[in-house]
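> this one's sequence-less:
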């Protein structure tokens, strides 16, 4: 498959003209945010946008209705969120959010900074499409299951498998060699591409890149299983401290809540499941965070129906949407029509029903049109808007 149009992914320097105004996307490699960066983002959302920070499925952030692009660039640069104007849109790096703190075979946190710095230092890699996704998985399989283009997956404390298009190539390297493997594969992508945005679109793309890397694959292969559960609630770290996993309603973080999060003065990790991890807390501080921030909107309950739903932008943000999807799904949650996994429902089988009649159990994605933007990977019920109501697939 060869694209006929150039990659149009937005960034900070090139905004997307959404139906409700300019939209900016800020790359956050590994999802890692400092308190100071969170303060800067909250200020930008309040002063320049619609007052919310949107979390994306790649652990990046978006601001909608941006009123002053130049001022936003200044905010992002001062906060260290725009280290390379030439490479800003190719810094799509997701990493296991709990790595080095809870579980996993290896700590990939250091690989995030190394890959980001070396990616930005190579002029030619600025030509990568903004859709290319790099994954750094600590062995638990959470981000490898996202089906990235190029990644490494820990198979031991100091051994990594090279993944291409979400599958193990059989090539192995140490932690010191992991970023070399990823960058060599990125160079191979550019050699193999004739306009494609993703590696799976290139005919024999993974095989061609393996050949370009120049290493002989081994026999063993890692089977990448389904996506892991979203880290939610109280999580005991290896060092005796606590991490808190927090869901965000439809991935929209209010700027005022972001300011309170920054005041905790601990690292915050944006996950590719539109949630957050607040790390390195002592037990007393963790209890206070839950007590104060849960009433403000952070979700620490793994059974919350909000964790079962996702949605596209819908109206008024998207001109292609047939309805205000987010308002409809909010009503469905608040009226008790989003049910636990396995519950019996009558809404299924490609029926077309009104918004108030949609009752679905388990994971579901609501879309304003057939494009189904933002749909998560895996087993998800689709609730798709039509001119006559919603169709449930």
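That came through, no problem. What you see is a predicted model; the values in this text were computed from it and never measured. Numbering: from 1, shown residues only.

> drop to CA atoms for contacts and neighbour counts, all remaining ones
Will do.

> any idea which helix is longest in this protein?
Longest helix of the chain, by residue count under DSSP state H: helix 175-192.

> What's the local residue count around the closest residue to residue 234 other than its chain neighbours?
Residue nearest to residue 234 in three dimensions, not counting chain neighbours: residue 244, with 5.0 Å by C-alpha to C-alpha, 6 or more residues apart in numbering. Close neighbours of residue 244, defined as other C-alpha atoms under 10 Å, add up to 24.

> structure B:
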């Protein structure tokens, strides 16, 4: 048993570690998990004592409400190790706040900050050898919560399970990305759950993305559900457009996720003196910009890849290729953000938190 800053956690150590069996130079993203996981159950109207135990499957009743009514949310975070072997988190309070906003939207109980934050830090201390040094190496963190109460009546569950699992990761690169601008399918709608990191948001994207893949495109730039004229997100990432020397990105809303990487890139760009405008960008603006040569870059922004450049897009069956960019804002901002995350540059924003 161990005591953290403000909560008591039951700790059950694994008898052996599988870390020696892992090829850390050849990691497929999100496929390998560390030796331990954290779980905390909500029952009888209260959160129970958190437990850190060996990573393993667990039993669930077939009528558990997560299976029938989709009460499931998650977050994506990373831990980094500096050259002095210290482990750092990047803006974890933002993930905690957003996690509970998602919980509230899906009528799930808020997770107490000590359970989330202190539980995560204790888990990372146990698994610190899984965080490898070197730029490009990280430990991906997946906090999530599911409804475990039983019964198939259409109502919120009375029981839940909060968990954190960890997965070692290398630098994420998906190759050249070409996208289709959505004309029919939507990622989210006003009044819906698009701003929550709800599992159902992602499953709803799989079919239209499959159709895009079949046409030779890797992702979709989603448009607003009402008119399909406003550019919103790219795949599972927030999206930026560089037209001339200005960066544009859509404002967060009920349809658009409040991405931690997105807001960090905006602050970094402003610090570097780059012009940023947070406003809706129209599909017609993008087509006009690529036709007149002022469209310089499109890139997605998210935890896994940080920045993912997009080299071209299709709209109404016409494909537009972006010209090569020598002075890439995307790559500059990614480098500066990575340097802060890996403690290779001064964190003037106070974003990094030592474990």
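Okay, I see it. Just so it is clear, the model here is predicted, and its values are computed rather than measured.

> Provide the TM-score value for the superposition.
The TM-score (TM-score structural alignment, normalised by the length of the second structure) is 0.26; 146 aligned residues with a C-alpha RMSD of 6.4 Å.

> just checking, the residue nearest to residue 234 of the first structure touches residue 285?
No: Residue 244 of the first structure lies out of contact with residue 285 (C-alpha atoms under 8 Å); the separation is 10.5 Å.

> So which bits of stretch 17-27 of the first structure are buried?
17, 18, 19, 21, 22, 23, 24, 25, 26, 27 (16 or more other C-alpha atoms under 10 Å).

> re earlier: how near is the residue nearest to residue 234 of the first structure to residue 206 of the first structure?
Separation of residue 244 of the first structure from residue 206 of the first structure (C-alpha to C-alpha, to the nearest Å): 37 Å.

> for residue 99 of the second structure, helix, strand, or coil?
helix (DSSP: H, G, I helix; E, B strand; the rest coil).

> Quick one: residues contacting residue 160 of the first structure.
Contact criterion C-alpha atoms under 8 Å, 6 or more residues apart in numbering gives 152, 153, 154, 172, 173, 174, 175, 178 as the residues in contact with residue 160 of the first structure.

> ok, now with 6 Å
By C-alpha atoms under 6 Å, 6 or more residues apart in numbering, the contact set of residue 160 of the first structure is 152, 153, 154, 172, 173, 174.

> Out of those residues, which comes closest to residue 309 of the first structure?
Within these, the smallest distance to residue 309 of the first structure is 28.2 Å, found for residue 153 (C-alpha to C-alpha).

> mind checking which helix or strand residue 206 of the second structure is in?
If you go by DSSP states H and E, residue 206 of the second structure is part of helix 199-214.

> Sort out which residues of that helix are buried, please.
Buried positions in helix 199-214 of the second structure, judged by neighbour count with 16+ other C-alpha under 10 Å: 200, 201, 205, 208, 209, 212, 213.

> Using a markdown table, please lay out the residues you listed together with distance to residue 298 of the second structure.
Formatted as a markdown table, the buried residues of helix 199-214 of the second structure follow (distance: C-alpha to C-alpha, whole Å):
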| residue | distance to residue 298 of the second structure |
| --- | --- |
| 200 | 26 |
| 201 | 23 |
| 205 | 20 |
| 208 | 21 |
| 209 | 18 |
| 212 | 18 |
| 213 | 19 |
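
> picking up where we left off before, who wins for most neighbours among the contacts of residue 160 of the first structure?
residue 152 (33 neighbours).

> coming back round to it: neighbouring contacts of the helix or strand following the helix holding residue 206 of the second structure?
Going down the chain from helix 199-214 of the second structure, the next helix or strand is strand 219-223, by DSSP H and E. Strand 219-223 of the second structure is contacted by residues 179, 180, 181, 182, 230, 231, 232, 233, 234, 235 when judged by C-alpha under 6 Å, 6+ apart.

> distance of the nearest residue to the fifth one once chain neighbours are set aside from residue 232 of the second structure?
Among residues not flanking residue 230 of the second structure along the chain, residue 282 sits closest, at 4.6 Å (C-alpha to C-alpha, 6+ apart). Using C-alpha to C-alpha, one gets 9 Å for the distance from residue 282 of the second structure to residue 232 of the second structure.

> So if I had to pick from the two, which one is more boxed in?
More crowded of residue 282 of the second structure and residue 232, by other C-alpha under 10 Å: residue 232, with 32 against 17.

> Reduced to three states, what does the more buried one come out as?
Under three-state DSSP, residue 232 of the second structure comes out as strand.
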